[in-house]
Each structure stands twice: as C-alpha cells, then as structure tokens.
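S.K.: The sequence isn't on hand, but the structure is:
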C-alpha cells in the first residue's frame, strides 16, 4: 500500500478548484456532491485544492504556489504532482466504496467500479443504517468488545445472517440480535497454507484470518497471504513460544507439499 485511503468531511468547507472544461466540471460536481464549496485561489481558508488546468506549465506553476501555502493538492491527470488522488466511487449512502490506483489508471478504477456496482445490492445503505441504529442493542447482546466484533464478523461473512451482498428484510438486524451467534470463538487455530496464491485460500481460512487478533507465521510467508488478515491484527514470526494474548490466534504453517515459491 503506497497511499493511505481516507474519507474527508467536506461539508460546508471551501475547496480551491482551478480550471475550466470537462475535467474541472467533473471535479466541481464531485466537490458539491460531498458538501464542499468550490472557491478560487484567493481563498485563504481552504486546506485542499484541485488543479484542473489543461496547460502543463500553468498547472505546474499553480501546484507549486498552492503547495507553498501548505495546501494538499490534486493535479488532474498529473499523478506525479498529486498529494492525493480522487477514486472511483460506489455510493450506497452511508456506505461509500472508493477504488483507487494511485493515479496509475483512472480507466481501471472505473472498470472495477462498474463491475462491483452490479454485485452490491441497493439495500446495502439500509443495512448500514440499521446496524448503526442497533449499536446499543448489539453491545448489550455481546458486552465484550472482542466477542462483539467476532459476532458481527460472523453475521457479515459470506452466507452469514447479514451477508452484505444479499438483500435483507427490514427486521434482519433485530432477528440476528435476538438469535445470537458468537462467530469465531477465542482460541488458537492453525491454517496449513498450500499455495502462496491468496486466491487459493478457502472461505474458512479467509474467515479465520479476518477474525484474527494475532497471526503467527513463518518468515517466508508471502505478504499477499498476510494481507488477508484484519488490518489491525498483530503479526509475529512464529517462534513457537507461549504467551500469546487472549482472543483469536491464527498460526500459519506451510502444508507438507507446499512451499514459499
């Protein structure tokens, strides 16, 4: 990962936009859609700027001026000048999915967005709102933080009670809370990796990695496999020592017929 994906709250905030034409109009619509206010270069309250100037020299000069003021700058179609890039967006309010390539190919990001649009149900935003409204009820049902996280992970897993890629009735969240379901229990689990290709992981293996609090692994385990674990999971080279913390501990080993190459 060579960029940090973040979501900015631009509601009623000024964003400098320089340029005219199709590219600038597209950015103007994007800023307005997110609640921001397009302003000119003379605005001194803005902290973000987008340069959509067609002339190369003018664009380079504008980026230099804005960066000298301490602004974070995007230069349309000039990734080398960008502090940030704008992704392709799938909007299922309040669910927002952003697809970026670091400026390498806007066309690829667009193609992925179009493909994923067909997979995500229109009711995905409703599911998010119902989960938000049920926060207190969820905490009461699963009072432990780790226990609660594992229950939610299980419900949202493929084929789970609240699988986000499926349509759900209006009372689906309430039914799930009433019925319970603890998800992956705390304990130690061992996964035998048969291939360095992460696409060959089984659904069970992906679920365990996605629930792990700690992942123990050999030193030659490919980063692509480790990347399937929770983003905030602790990682440690497996030294077979005791003292692992409580929670879900996943130990990765190579299957007898597999290797790291």
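M.R.: Cool, got the structure. Keep in mind it's a predicted model, so treat the numbers as computed, not measured.
S.K.: only C-alpha atoms for contact and neighbour calcs from this point on.
M.R.: OK.
S.K.: Distance check, the residue of the chain positioned farthest from its centre against residue 29.
M.R.: Centroid-distance maximum for the chain: residue 57 at 35.3 Å, with C-alpha atoms, centre = their mean. Distance of residue 57 to residue 29, computed by C-alpha to C-alpha, to the nearest Å: 25 Å.
S.K.: want to compare, so here's the second one:
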C-alpha cells in the first residue's frame, strides 16, 4: 500500500491504519457457546454473561473447574455435560473455545466458520476472528484497550492509568445522559447547538465530585432551553501548529482541534497533528496566510468568513507560530469587522525548539486573544 507523505483534505486521510477494528457488540439475550470448562473459559463466560448473553458451556463434568462451577451456582451459565460438536453452533451469535492443542483449535475454528458464527480460541490468535481487549468498565461507558496481541501486559497497564483519570461518578453521569437524550434530540437540531449542549454536559461531568442528582438534571434541561433561544453563530480560531511534532501542541490547541467543525490547514502541518483532530471535522488543504500573496489571502478570508457565518466552528491551522505574520493580524481584523468571534492560540515557532536537546519541553503558557 502506498503511504502518504503529507496530509490530504480527502476523507481517506483522516485515520491512520488500524491493526483491528474496535467494535461494541450487543449480546443481550443472544446465545453464546463456549467449549471448555477451564478457568480461562470461565473468565470469558462471566464477561459474556455480564453483557446479557445466554451462555451455554459444552464441557464434560471432569473438565469443569471451580471458577466455572461458581458461575453455574450463580446461574450465569448453563452447562451441557458433553464435548463441543458441530451442531452446537446452530442459533449461536458467538463461539469461544479453550483448546489444548492446535489441532483442536483448527477444528473448532473451521466448524465455527462453516456455521457462520464469529469465533475466538483463547490464547491462540491464529484461530481467532476477533480478540478481547483490556476493559475499563463504567457501563454504559466502556473502554476497550488492545495491543493486537503484542503485549497484553501493556494493555493492562494502560487500563490502570486510565482508571485513575476517570471520576468515580462517570457511570452515573452517563446514565443521566440517557435520561435527557430524548429531550435534547427533540429540541436541538443536529449541529452546533446540540454539540454545544453535550460539551456543557461534559464540563459538568468532569468538574463534579459527586453523583449527579435532580438538581444536575434540571441544570441540563435549563442548558437545552438556553441553547434553543440563542442565535446560531459560528467562530474562527487560528491555531499555531508548531514545528510539526504533535507532542509540542499546547493543550488549548488540541482542545480546539477536537471541537472543530472544519479545519483549514496549510501544507506545513503534519499528519500527526491532524490525527488529534475530531474525526467528524471536515478538512481542507489551503495555502499559508501570506502577506505577499494578496489574491490568495483575500480568497482565504472570504472562505473562512463564509464558512463561519453558517454557524460552523472553523479552525485555521497554521504551521509554526500563528501570530508570526502581519497577514494573520490582518485576517483577524477583517474577520472581526465581519462580526465574527476570533480566537488566537499561539504555537511554538522553530526558534523556540531545538531537536538537539534530549528532553523536549513544550512552552506551557498559552495565550488566547479575543478580538470579538
């Protein structure tokens, strides 16, 4: 496959290659079959039962371990006292096996494939159609972490670090979101206002130290009513992308990229920087802001202003320090005169950065200039 050397403004350039496709599968009231009664099989069985699956375990009595017996006592699984066979795949949505040998694993995978049932053989990736990741469970918020089998311990370490970042009340806030979603969808059209509501929701969620109550629910309903009455307005943010290293972006720059509807970038912006942007954001490759190119500069101003007037949040992503040229200042002035709100997020220029130093520390100060 030909690798792109620079970011593009088409849809195919948004996502870097993935080793596997992460998906979340609804198994509620669906039949799942498991071959084997070992402790490893019991862990998979318990996970599937937690998803609401109807778990049938095919294993002879002498092969059922203590962990699987506990699941039987808890009525989370059904034991069928027989070895697995081809007929068990009928009506199954998923098949799991703990196989002692590669020959058995090969036979199980071939039988499941012939029956059209997705399958996984524990600890034998060559005989798996899908893999299980390391899970952070704040259901209905669920995070799954995979290293594509390269280093499961690394996935577990990542999970432990993620766990420390999430507030204990996250599950309750997510459940509250489910109760207000219908109201939000009925009163706020898809687009800037609806997304503004959910951004306010996120701010409330991560700033709270307690489980949400009725006051929080009423606050969310009030947010809906407030946004309904506000006129649709767009904004423009000019962001300095720095020397090209995504790790040198300021936190404010990253937040702007993740909130944008449309990102205009010049050819000095790296793919790594664009990878941090919101997936749904449209991207357009444009020329750099240049005071020596009057025609292109005028076209860029008209383009940015026209897009922002439609209510979109436009980010103009410029390599280096966004405030380094007089053309940027002129662009801000013109957009302000057009009645648009403009923010400026400074970046790191080449003079601020040396690749010779062993430890690269980004500038920590961030400047936001309001000209509206």
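M.R.: Yep, that arrived. From a predicted model like this one, the values you see are computed outputs, not experimental measurements.
S.K.: coming back round to it: check which helix or strand covers the equivalent of the residue farthest from the centre of structure 1 over in structure 2.
M.R.: Per TM-score structural alignment, the equivalent position to residue 57 of structure 1 in structure 2 is residue 103. Assigned by DSSP states H and E, residue 103 of structure 2 falls within helix 102-115.
S.K.: what number of residues lie near the equivalent of residue 132 of structure 1 over in structure 2?
M.R.: Aligning on TM-score structural alignment places residue 132 of structure 1 opposite residue 178 in structure 2. Here the number of neighbours of residue 178 of structure 2 (other C-alpha atoms under 10 Å) works out to 12.
S.K.: can you give me the helices for structure 1?
M.R.: Under the criterion DSSP state H, helices of structure 1 are mapped to 22-33, 56-68, 106-117, 124-133, 135-141, 145-156, 172-179, 203-211, 223-226.
S.K.: any chance of the ones you listed in CSV, with distance to residue 258 of structure 1 too?
M.R.: What follows is the helices of structure 1, written out as CSV (distance: least, C-alpha to C-alpha, whole Å):
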stretch, distance to residue 258 of structure 1
helix 22-33, 48
helix 56-68, 50
helix 106-117, 32
helix 124-133, 39
helix 135-141, 42
helix 145-156, 29
helix 172-179, 40
helix 203-211, 16
helix 223-226, 14
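S.K.: and residue 242 of structure 1, how many neighbours does it have?
M.R.: Neighbours around residue 242 of structure 1, by other C-alpha under 10 Å: 6.
S.K.: again with the one 3 residues further on
M.R.: A count of neighbours around residue 245 of structure 1, defined by other C-alpha under 10 Å, yields 10.
S.K.: In structure 1, what residue corresponds to residue 24 of structure 2?
M.R.: Match for residue 24 of structure 2 (TM-score structural alignment): residue 7.
S.K.: Sorry, slip of the keys, the one I care about is residue 147 of structure 2.
M.R.: In structure 1, residue 147 of structure 2 lands on residue 101 (TM-score structural alignment).
S.K.: For the host helix or strand of residue 327 of structure 2, grab the matching residue range in structure 1.
M.R.: According to DSSP H and E, residue 327 of structure 2 maps onto helix 326-337. Helix 326-337 of structure 2 corresponds to no residue of structure 1 when matched by TM-score structural alignment.
S.K.: how much does the next helix or strand after that helix deviate in direction from helix 326-337?
M.R.: Counting by DSSP H and E, the next helix or strand C-terminal to helix 326-337 of structure 2 is strand 341-345. Going by axes from the mean of the first three to the mean of the last three C-alpha atoms, to 10 degrees, strand 341-345 of structure 2 is angled at 150 degrees with respect to helix 326-337.
S.K.: chain center to strand 341-345 of structure 2, what's the gap?
M.R.: What separates the centre of strand 341-345 of structure 2 from the centre of its chain is 26 Å, taken as C-alpha atoms, centre = their mean, to the nearest Å.
S.K.: before we move on, the earlier item: of all the helices of structure 1, which lies closest to residue 43 of structure 1?
M.R.: helix 56-68 (11.0 Å; C-alpha to C-alpha).
S.K.: ok, and for that closest one, which residues are buried?
M.R.: By neighbour count on 16 or more other C-alpha atoms under 10 Å, the buried set for helix 56-68 of structure 1 is 59, 62, 63, 66.
S.K.: What is the equivalent residue in structure 2 for the last one?
M.R.: In structure 2, the residue paired with residue 66 of structure 1 is residue 112, using TM-score structural alignment.
S.K.: So that match versus residue 35 of structure 2, what's the distance?
M.R.: Counting by C-alpha to C-alpha, the gap from residue 112 of structure 2 to residue 35 of structure 2 is 11 Å.
S.K.: any residues in contact with both of the two?
M.R.: Listed as contacting both residue 112 of structure 2 and residue 35 by C-alpha atoms under 8 Å, 6 or more residues apart in numbering are residue 95.
S.K.: can you count the residues close to residue 157 of structure 2?
M.R.: Residue 157 of structure 2: 12 neighbours (other C-alpha under 10 Å).
S.K.: quick one: what's aligned to it in structure 1?
M.R.: By TM-score structural alignment, residue 157 of structure 2 lines up with residue 111 in structure 1.
S.K.: One more: residue 236 of structure 2?
M.R.: Checking TM-score structural alignment: residue 236 of structure 2 goes with residue 188.
S.K.: Give me the nearest residue to residue 76 of structure 1, chain neighbours excluded.
M.R.: Spatial nearest neighbour of residue 76 of structure 1, chain neighbours left out: residue 52 (5.2 Å); criterion: C-alpha to C-alpha, 6 or more residues apart in numbering.
S.K.: Hmm, I typed the wrong one, I wanted residue 225 of structure 1.
M.R.: residue 198 (5.2 Å).
S.K.: Now check structure 2 for the residue matching the one you found.
M.R.: Checking TM-score structural alignment: residue 198 of structure 1 goes with residue 246.
S.K.: Wait, that match touches residue 257, no?
M.R.: No. Checked against C-alpha atoms under 8 Å, the pair residue 246 of structure 2 and residue 257 is beyond contact range at 11.8 Å.
S.K.: Look at residue 57 of structure 2 and tell me its secondary structure.
M.R.: Under the three-state scheme (DSSP: H, G, I helix; E, B strand; the rest coil), the conformation of residue 57 of structure 2 reads as strand.
S.K.: give the contact list for it.
M.R.: 33, 34, 35, 36, 37, 77, 78, 79, 80.
S.K.: counterpart of the third one in structure 1?
M.R.: If I follow you right, that is residue 35 of structure 2. Checking TM-score structural alignment: residue 35 of structure 2 goes with residue 18.
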